[in-house]
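1. got a predicted structure plus its sequence, pasted below:
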Amino acid sequence: MNGPTLQVQMLGQFTLRYGDRTISDSDDRSRRVWSLLAYMIYNHGRSFAQEELIHLYWSNGEKSADPGNALKSIFHRIRTALDKLQPGLGRLLIRRKAGRYFWNNVIPLSLDIEDFEAHFHAAEAAGDDDVRLAEYQAALALYAGDPLPRMTDEIWTIPIVAYYHSLYTRTAAGAIELLEKQERTAEAVALCHQAIHIEPYQEDLYEHLMHGLLRTGDMKGAMSVYEEISELLFAHFGVMPSETLRTLYRQATRTVNDRTLTMDEVCSQLAEPAPHGGAMVCEYDFFKILYRAEARSIARNGHSANICLLSISGKDGEMLARRSLDPAMNNLQVLVQNNLRRGDVIARCSISQYIILLPQANYENSRMVADRLVSAFYRRYPHSPARLRYTVQPLT
C-alpha cells in the first residue's frame, strides 16, 4: 500500500506517528487499550485467538461478566484511537479473520525496538572497529529508555523490558570500550553518564567513568562518582563498592603537585578546611589507613588504643526497615561525632554499623565511652525503633 510509514516508538515511551499526526499512551485513555495495542504491534507477525487475549488480560483475578464483549469493546477503542492518525486506519490495521485477531502489515511499519536490535546484531557481527562502533552508536541513539515505561506492571512486558535492557547494557559497554581504545575519552565519559542514567547499578560503568575522569584530570569528578555509587550500593544492597572502584577512588584523592612547594604551602594543603569540634568522620577505606598507622604507632611507643563497633538493629535483633534504619544511622553519626574527642575517628563500615577508633584510651574507658554514646542516643531519640549494641576491642 502506498503512503507514509507508520513509525512506532516503544523505547522510553509509546508513540505512533503516521504522516504529520501522532498519538501516545500519555493521552487520556484506558491503560488496557494502549497495552493491547502495544501487544498487537510488538507481535505484528502473529494472530491471536480470542481466548488467548482474554487469558492475557483477565487471568489475574480481575472479573468480567462477559470478557468476550469486553475484548471487542477494547478493540473498538483501539480502532478509534488509530483513526486519529487517519480516518479508517483502525479498521484497516486491526483485523479479525476466522475468529483470530491480527495486526495487518499492509502499511509499512517502522518499530524502534526492531531497529535497535538490528543495529546491535550488526555491531556484534562487524569485523571492523569503526563499523562496529557506528552500529553501536546508531543503536544507542534509538534507546530513549526501557520499553513501554507506562506498562511495567503488565506481565507480558516483563521479559521484553529485561531483554532490551540487557541488550542496551551490552551495547553501551561495547561502545565505551571502543571509544576508550580510540582514546576518545570525552565521548566515553559522556556515554558512561548516559548509560548510568538507564542502568544505575552496574559497577563496570562507574569503573569506566572514573577511569575516563582520571584521564582528563577531573579528580573531584571521579571522587564524586565513587561517592554516588557508594551511597547507592549502601542504600539498596547494604554493600560497599568493589575493590577496583575503591582503588580508583584512592587514586583520585592523591594530589601530586607539578611544582616545588614551600613549607607554608604544604602546611596549607594539609590543614583541615573546616575542622569540626568533635570526632573526624571519614570513608571506611581511609579509616583502614588510619587504623594501620595507629597500630604501627602503638607497637613502637606502647600506648593503648581501642576500636568500637556500634551496630543498629530492631528490637528483636532483626534488621530495621530502610525507612527506620536510614534516619537512625544519620542521627547516630551526628550524635557520635559531637560526643567524641577531636582525635577520635569514625567511619560507616556497613549498612547498619559504625567503626570508631579511640586512640590513647584503655579498654575500660573505651567501654565507658560506648555506654555513654548508647545512653545519649536513647535519651535523644526515645521513640526510635533502633536498638544499639557495641563491641570494644583493643587495637592490635
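-> Looks like it arrived, so ask away. All values reported here derive from a predicted model rather than from experimental measurement.

2. every contact and neighbour count from this point should use C-alpha atoms.
-> OK.

3. I'd guessed residue 146 sits against residue 11; true?
-> Yes. Contact criterion CA atoms under 8 Å: residue 146 and residue 11 qualify, at 5.4 Å.

4. alongside the first one, take a look at this:
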Amino acid sequence: MGAEDILTETESKQLKVFTLGHFVVIDGDKFLSETRGRSRKVWDLFKYLLVNQDRVLLPDVIVEQLWPNQPYDNAKSAVRTLIHRLRSLLGEGVDLIRFTQGGYIFNRHQDLWVDVNVFESCCRQARLAAKQGLIQEAMNLYRQGLSLYKGDLLPECPYSDWLIPLRSHYRRLYLQSVVELALLLRESHAYAEIVEEITRALLIDYFEEELHLILLEALLDDGKVAQSKWHYENVTSVFYREMGLKPSPAMKRMLRLIQERDSDSGKVLDFSAFREAMQSRQQTNEAFFCEPEFFNVICNLEIRRAERNGGQGLLALLAATSSELGTETARTWQEDMAALQEVLQDALRKSDVLCRFGQQQFMVLLPNTTLEQGQRILQRLAASLKDRELLLRSRLQPLTPHDKT
C-alpha cells in the first residue's frame, strides 16, 4: 500500500480517532470527544481499550489500571455500565467493542481510522520501500506518517503508567523516522526540507543530539554558515546550562567543519585565505594581551621550545601602586591597573605576552630574554610609570629551571 492508497483509505473512513498530541474522536463532521463532564471515565475507558486493541481486557484489570484508588466492589457491573455509555456516545452503527472470554476487546472496525495505526504503518512501509530502492515512494510515506505525529501519545494523561511503554515506542519511531527521511532527502540535496523536518522534531525532543548534528550539516551543505554557527553556539549553551553537558566529540567535529567554512561563502579555506584571516586578526605592534587560559597555553609552548633549542626566557609578575601614600581607593587601583596595562602594551616588545593575574597584577612572558635584559625592561617600565605617579612592584623568574640567573 502506497502513500496515495493510505490517503484514499483515510478519506473513506467515517470514525476517526486522533491520539498523537491531542485526543479527538470525529464521526463524520461531529466531534464526539467534546462531550466532557460526566463522560470523562467513559473516554478514559475508550483510550485504554484503544491502546490495548489486540488484548482481551478483564473488568478487574480495567478498574485496577484506570481507577486504582476508587473502590469498585463489583468491577464487572461498573465496567458494563461504562461500556454501554461508550457505545451510546460512539453511535449504534459502529460496533467497536466486543465481549469475549469474560473480557472486552477493541474491534478493528472497517469504518475506523486511528492516527497511531496509520503513523506506524507509514513509517514501516517507508523503511521497506527505502530498502527496495523505491526512494521517492519511501519519502512520500515518511512525509505522510510524520505529518500525523503532533506530539506524545495522549498527552492529557501524563500520569497513566499503562501509557508509558507505548508513548516511548511512538516517540522513538517518530525520531528514528525523521532521521531516516533526512538521510534520503540529503541524497537529493533537499536541504530546506531537512531543516524543516528537523526543526519540527526538535520541538518534540530538543535534547536529541543526532537531530542537531543533521540540522547543522544541512545548513552547512546549503551554504548557511552563519546560521549553523549561531545554532551550534545556542544548542551547546542550552545543553550545558540545562544538563551540564559539554560538547561531545561529534559536536566538536561539527564545530571544526563550521570553522573551516566560516567567512568564505561555505567553502573550505585555502592557505591564502587563511593567511589573510590571520593577518586581519593580528594586533598592532604592541605586546600581545590575552586571557589567563590562553596565556598558560602560550607559556607551555614557549617552555617546550626553550627546552628543545636551549633558549632562555623570563616570567615577570608586575603590579603598580600610587606614589601618593594613603590615597588608595577601590577606584584608584582600577585606574592604576588600566595605566599599567597601557604602559606594558606600549613599552614591551611585540613578541612579549601579558595577561591579568588576579585583580591587581599582570603576568608577563618575556621569550628569548636573559636576566640582564629583563632587568633593563623593568627599569624602562618603572620610568614610564613614574611619569604617571605610579610605583612599579615586580618579580622576575626564569621560564625554565635550567635558565641561568
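-> In hand now; what should we look at? Keep in mind that what you see is a predicted model, and the values were worked out from it rather than measured.

5. need the residues touching each of residue 146 and residue 11 of structure 1.
-> Common contacts of residue 146 of structure 1 and residue 11 (CA atoms under 8 Å, 6 or more residues apart in numbering): none found.

6. alignment lookup: residue 17 of structure 2 to structure 1.
-> Under the alignment (TM-score structural alignment), residue 17 of structure 2 pairs with residue 8 in structure 1.

7. measure that match to residue 155 of structure 1 for me?
-> With the distance defined as CA to CA, to the nearest Å, residue 8 of structure 1 ends up 21 Å from residue 155 of structure 1.

8. what of residue 330 of structure 1?
-> 38 Å.

9. now residue 343 of structure 1: closest residue in space, sequence neighbours ignored.
-> residue 279 (6.2 Å; CA to CA, 6 or more residues apart in numbering).

10. where along the stretch 1-150 of structure 2 do the helices fall?
-> With helices called from DSSP state H, counting those that start in this stretch, the stretch 1-150 of structure 2 shows them at 3-12, 40-51, 59-66, 75-90, 115-131, 135-146.

11. of all those, which one is nearest residue 214 of structure 2?
-> Nearest to residue 214 of structure 2 among the helices of the stretch 1-150 of structure 2 is helix 135-146; the distance by CA to CA comes to 16.8 Å.

12. now do the closest one: which elements does it pack against?
-> Packed against helix 135-146 of structure 2 by the contact rule (3 or more CA pairs under 8 Å, 6 or more residues apart in numbering; DSSP states H and E) you find helix 3-12, helix 115-131, helix 164-187.

13. average offset between the longest one and structure 1?
-> Meaning helix 164-187 of structure 2. For helix 164-187 of structure 2, the mean deviation from structure 1 after alignment is 0.7 Å (mean CA distance after the TM-score superposition for structure 1).

14. and that helix, which residues are buried?
-> In terms of neighbour count (16 or more other CA atoms under 10 Å), helix 164-187 of structure 2 has its buried residues at 167, 170-171, 174-175, 177-182, 184-186.

15. between residue 8 and residue 155 of structure 1, who's got more neighbours?
-> Each of residue 8 of structure 1 and residue 155 had its neighbours counted (other CA atoms under 10 Å), and the higher figure belongs to residue 8 (23 against 12).

16. my read: the more buried one touches residue 109, true?
-> Yes. Between residue 8 of structure 1 and residue 109 there is a contact at 7.4 Å, judged by CA under 8 Å.

17. report how many residues lie close to the residue nearest to residue 343 of structure 1.
-> Going by other CA under 10 Å, the residues that sit close to residue 279 of structure 1 add up to 22.
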